[in-house]
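Colleague: Model the structure of this input:
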Amino acid sequence: MPIGPDETASANKTAILAIILISYVMIVLDISIVLTGLPRIHAELGFSDAGLAWVSTAYTLTFGGCLLLGARAGDIFGRRRMFLVGLTIFSLASLVIGVSQTPAVMIAARALQGLGSAILAPSTLALLQTSFEPGPERTRAVSYYAAAAGVSAAFGLVIGGLLADGLSWRVGFFINLPIGIAMMMAAKRYVRETERTPGTFDIAGAIISTLGIVALVYGVIRSASSGWSDVATQAGVGFGIVMLILFAVVESRASQPIMPLSLFADRERSAAYAARALFLGANVGFYFFVAQFLQSVVGLSSSQAGIAFLPTTVVNFIIAMSAPRLIGRYGAGKVLVTSVVTGLIGMIWLSFAMQQASLLTLVIPMMLVGAGQGGALGPLTASGIVRVPSERAGAASGVVNVAHQLGSSLGLGVLVAVAAIGSQGLQGTELLARRASVAMETGSILIALTLILAVVFMARPRARLLEK
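Modeller: Alright, predicted model coming up:
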């Protein structure tokens, strides 16, 4: 029996969704896959304690700093083309990371990998918007996209731990090359090029925004080791703030801005961007500190620490996969608020549980944090692109991803800096336990702020945000 056009279109959309999700999983996975391998990377490459944070931050920083430029490139040159360019850069940088022998090479390659992600990520979300019609079809696609972010972040810790102990932390980066090549071949076959939008690059906006984000995050991270009285710390934070203010001025006057300020005219979208940054800042800090706590305080190996995250990962996955049905029944607003509250309870619980060097006291709060992630990211993603015209899909996707990565890098920097306050005189496991506990307390504050934004701007009765 011949295959009908509807069945062919459905098969093609399934292939497109698979390509988008696998590529996005690669991006997010590489944020977390190194965390359980950090102790081995620290010893093997000779990182300093303060410099170790840059293994994560170099990636998220260039990712967030270049996202707006990557999104604009997709609008102008075509999203499939930039998808392929980003995937190529990402895959080659992964290879360099896998063979790196010094901290400098490792950090430089992680930064280059972040650049590839900055080009790739906006294209994945924009292709999803243009490939799936509004309504139930897009609801499922966006939910799976958001689930990929949460689940792969948690799953990366498990993979990273098993690889660090069983083979090498390097293997996690080597496997990106064959997967990247396979996705490029599949994209050429199944993904159609999008219509290009005539225009020019807002080079001034791209440079100023990148300088501002880099300087701000550098200053915050430096404060952890040098303190807030340090001149370089103050200069970095001050310069970053000035650059970001200048960026807003430049964008208000640009004929074709890299980040149209009109995207922030919608209160729901603006709140979603801020809420996403706060939520991700807390949750990336959760993975960063808990992974080290499990190894350095509880005494687990890298693989054991990765396995210890499995309850978090499983709950995250179950809730994320159930999100479309839950949203259809209760509304996106209620699902979002309930998820954020669940994550907040888990984070507060963790801050107390970390005062004991026991894995059993951590399991339930870690599961609550995973449940919060699984239910919150879908509605936050939908609210970030709601009511956006198709010609602005790339720009809106870029801002969603900027909020995600800026929240990750700046949030981690803030948690590292705050965790270092008042820890003078402490040593060994006592020092690490106190820093982890303080980081969870700070993360709880960030999630509480997320909850306020969700209740005030996104939790409308009977809202069906994912269907808009």
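Colleague: When you work out contacts or count neighbours from here on, use the C-alpha atoms and nothing else.
Modeller: Fine.
Colleague: Tell me where the stretch 201-350 of the chain has helices.
Modeller: 203-226, 231-253, 267-296, 302-308, 310-330, 332-353 (DSSP state H, counting those that start in this stretch).
Colleague: The first one vs helix 231-253, what angle?
Modeller: Looking back up the chat, that one is helix 203-226. Counting by axes from the mean of the first three to the mean of the last three Cα atoms, to 10 degrees, helix 203-226 lies at 160 degrees to helix 231-253.
Colleague: can I assume residue 83 is in contact with residue 127?
Modeller: No: between residue 83 and residue 127 there is no contact under Cα atoms under 8 Å: 9.2 Å.
Colleague: Residue 203: neighbour count?
Modeller: 12 (other Cα atoms under 10 Å).
Colleague: how about the spatially closest residue to residue 281 that is not a sequence neighbour, secondary structure?
Modeller: Spatial nearest neighbour of residue 281, chain neighbours left out: residue 411 (3.8 Å); criterion: Cα to Cα, 6 or more residues apart in numbering. What DSSP: H, G, I helix; E, B strand; the rest coil gives for residue 411 is helix.
Colleague: Before we compare anything, build this one as well:
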Amino acid sequence: MPRAESPAVPLPGEVTPDQRAVPPALRLTALATGFVMAALDVTVVNVAGSAIQEQLHASLPELTWIVDGYVLVFSSLLLLAGGLANRLGAKNVYLGGMAVFFVASLGCALAPNAAVLIAARLLQGVGAALFMPSSLSLLVFSFPEKRERTRMLGLWSAIVATSAGLGPTVGGLLVSAFGWQSIFVINLPIGIIGMLLTKRFIAPSEVRATKLAVPGHVLWIVALAALSFALIEGPRLGWGAGGMLASYAVLVVAAGSLLVRERRADNLVMPWSLFSRPSFAGANLVGFLFNLALYGSMFMLSLYLQHARGATPFQAGLELLPMTIWFPLANVVYSRISARFSNGALLTVFLLVAGVSSLTMVTVSEETPYWVLAVAVGLANIGAGIISPGMTAALVDAAGPEHANAAGSVLNANRQIGTLVGIAVMSVVLGTVSDWNRGPALCFAVIGVAYLAAAVGAWLMIARAEQREAATA
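Modeller: Got it, this is the predicted structure:
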């Protein structure tokens, strides 16, 4: 099978003296704004779900499309966006993505019904897919000195983790004070600041003539769209309905055509040869299952706290805070312990912790004290704060420096697909089981099993590979 080209890495020498004189905080802020908006819009909408359902008269499948439609477009275009950044320049693509996201956010805030909101969310996904990979490329390019770049990458990761962790709380506060539209309005000043700072203080990166695998990306998008339709609309239409059978057929044909195309083409959608490395394949398996469990859990919990326990959006945001605040804190812990323990070992242990903690909630009911729920989910999310950087480090180690950018794009796309499937599966369970206590209990079972399956994969594919490498070193 032909090997995919690695995305071009900008040459550090292209940074001008004027660019070096720009305060690092301004450059970091410029490039973090895009990622912050992307991270917030995966989590902040969850808390607003109940209000959106009520005011727009949206069904559960429509609400799932509002959340998952964004993730669908986001995940399906990430790999293509990386190629566009090489071809058009990372700065141009980053600014273009921010502009699209800005317009889409305005459209979300003004949406008069669920259909328009879904369409605007799809457009948001386009913008996020454009600026997300370019953000990391520009960060690496803007800080050519290794020590400073490492420090800035750590700060950048902490900002993103904090945004994701605080997303439900921020969303609950905004919805309670200003209505659900405010969760999209907040993107407007953030977007303006990001675009102005980027245009003024970020130097353009090198442009390379890269041939885009457009047919492959189209098949990839069609396959993911068919999968999303099947998962989200199945409970409403019936799994054997004509529309569902058509979606199954489209999924099989698109996926099969993509596999055939990838075996024969020179320019590939993703570097398939890297999957022959156990640690690389293991990191992607962990990434998919981890995001499925984590974001599926956050989607379900936001609805559960409001529907089953009568919380307002603000109360739900506050109640979620003790469960999500661990993301950035655990990131710091990882930086302290990563030198003492292998990534495979850390992933295995903390995925086991997350899985067991989640499974303790399979008996959740209206009599379950809030603090028990908070402790169980909080323990799982402490693991999440270790797992996220651990899987990324394992992937980069497996891919090697020459494939680092391509590998990162694959992992990000794979994790977003996990988010897409996780939210859809939670919606299927909640839609099938009308009891708002029994439904979440079944969801916790799915979440726990996903974490435990990821732990097995981390041990067999990553930890053992690391042990073999250590034995031959």
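Colleague: what's the TM-score here?
Modeller: For this chain pair, the superposition-based TM-score is 0.89 by TM-score structural alignment, normalised by the length of structure 1; 453 aligned residues with a Cα RMSD of 2.7 Å.
Colleague: circling back to that earlier point, the residue nearest to residue 281 of structure 1 pairs with which position in structure 2?
Modeller: Here residue 411 of structure 1 is matched to residue 422 in structure 2, going by TM-score structural alignment.
Colleague: follow-up on the earlier one: reformat the helices of the stretch 201-350 of structure 1 into JSON lines and put distance to residue 132 of structure 1 next to each item.
Modeller: Output for these, formatted as JSON lines (distance: least, Cα to Cα, whole Å):
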{"stretch": "helix 203-226", "distance to residue 132 of structure 1": "30"}
{"stretch": "helix 231-253", "distance to residue 132 of structure 1": "30"}
{"stretch": "helix 267-296", "distance to residue 132 of structure 1": "20"}
{"stretch": "helix 302-308", "distance to residue 132 of structure 1": "35"}
{"stretch": "helix 310-330", "distance to residue 132 of structure 1": "15"}
{"stretch": "helix 332-353", "distance to residue 132 of structure 1": "19"}
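Colleague: right, and the ones you listed - which one's nearest residue 396 of structure 1?
Modeller: With Cα to Cα as the measure, helix 267-296 is the member of the helices of the stretch 201-350 of structure 1 nearest residue 396 of structure 1 (9.3 Å).
Colleague: State the span of structure 2 onto which that closest one is aligned.
Modeller: Helix 267-296 of structure 1 maps onto residues 278-307 of structure 2, going by TM-score structural alignment.
Colleague: Return the distance of the matching stretch from the chain's centre.
Modeller: Distance of stretch 278-307 of structure 2 from its chain centroid, counting by Cα atoms, centre = their mean, to the nearest Å, is 9 Å.
Colleague: Count the neighbours of the residue nearest to residue 281 of structure 1 for me.
Modeller: With other Cα under 10 Å as criterion, residue 411 of structure 1 counts 27.
Colleague: Over to the one 4 residues further on?
Modeller: Each residue near residue 415 of structure 1 was counted by other Cα under 10 Å, and the total is 28.
Colleague: which residue packs closest to it, ignoring adjacent ones?
Modeller: Distance criterion Cα to Cα, 6+ apart; nearest residue to residue 415 of structure 1, sequence neighbours excluded, is residue 439 at 5.3 Å.
Colleague: Could you pull up the residues touching residue 279 of structure 1?
Modeller: Counting by Cα atoms under 8 Å, 6 or more residues apart in numbering, residue 279 of structure 1 makes contact with 407, 446-447, 450.
Colleague: Dump these to JSON lines, plus neighbour count, distance to residue 222 of structure 1 and secondary structure.
Modeller: Shown next, in JSON lines, are the contacts of residue 279 of structure 1 (neighbours: other Cα atoms under 10 Å; distance: Cα to Cα, whole Å; DSSP: H, G, I helix; E, B strand; the rest coil):
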{"residue": "407", "neighbour count": "28", "distance to residue 222 of structure 1": "17", "secondary structure": "helix"}
{"residue": "446", "neighbour count": "21", "distance to residue 222 of structure 1": "21", "secondary structure": "helix"}
{"residue": "447", "neighbour count": "26", "distance to residue 222 of structure 1": "24", "secondary structure": "helix"}
{"residue": "450", "neighbour count": "25", "distance to residue 222 of structure 1": "26", "secondary structure": "helix"}
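Colleague: The helix or strand harbouring residue 14 of structure 1 to helix 267-296, inter-axis angle?
Modeller: Using DSSP states H and E, the element containing residue 14 of structure 1 is helix 5-32. Between helix 5-32 of structure 1 and helix 267-296, the angle comes out at 50 degrees (the same axes, to 10 degrees).
Colleague: residues of helix 5-32 of structure 1 that come out buried?
Modeller: Within helix 5-32 of structure 1, the residues that qualify as buried are 12-13, 15-32, counting by 16 or more other Cα atoms under 10 Å.
Colleague: those helices in the stretch 101-250 of structure 2, which residues are they?
Modeller: Remark: helices assigned in the stretch 101-250 of structure 2 by DSSP H, counting those that start in this stretch are 114-142, 146-178, 182-185, 187-201, 214-237, 242-264.
Colleague: ok, now the stretch 351-473 of structure 2?
Modeller: So, for the stretch 351-473 of structure 2 - with DSSP H, counting those that start in this stretch - the helices run 370-399, 404-432, 438-457, 464-472.
Colleague: hang on, the earlier thing: save the contacts of residue 279 of structure 1 as JSON lines, and put in distance to residue 387 of structure 1 too.
Modeller: Output for the contacts of residue 279 of structure 1, formatted as JSON lines (distance: Cα to Cα, whole Å):
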{"residue": "407", "distance to residue 387 of structure 1": "23"}
{"residue": "446", "distance to residue 387 of structure 1": "27"}
{"residue": "447", "distance to residue 387 of structure 1": "26"}
{"residue": "450", "distance to residue 387 of structure 1": "21"}
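Colleague: Take the residues you listed and map them onto structure 2. Which survive?
Modeller: Of the contacts of residue 279 of structure 1, the ones still in contact in structure 2 (both residues aligned by TM-score structural alignment, their matches' Cα atoms under 8 Å) are 407, 446-447, 450.
Colleague: follow-up on the earlier one: the inter-axis angle of the helix holding residue 14 of structure 1 versus helix 136-166?
Modeller: Inter-element angle recorded for helix 5-32 of structure 1 and helix 136-166: 40 degrees (by the same axes, to 10 degrees).
Colleague: which secondary structure elements does helix 5-32 of structure 1 contact?
Modeller: If you count contacts as 3 or more Cα pairs under 8 Å, 6 or more residues apart in numbering; DSSP states H and E, helix 5-32 of structure 1 packs onto helix 54-77, helix 103-131, helix 136-166, helix 176-190.
Colleague: So for the third one, what gets flagged as buried?
Modeller: Translated: helix 136-166 of structure 1. 138-165.
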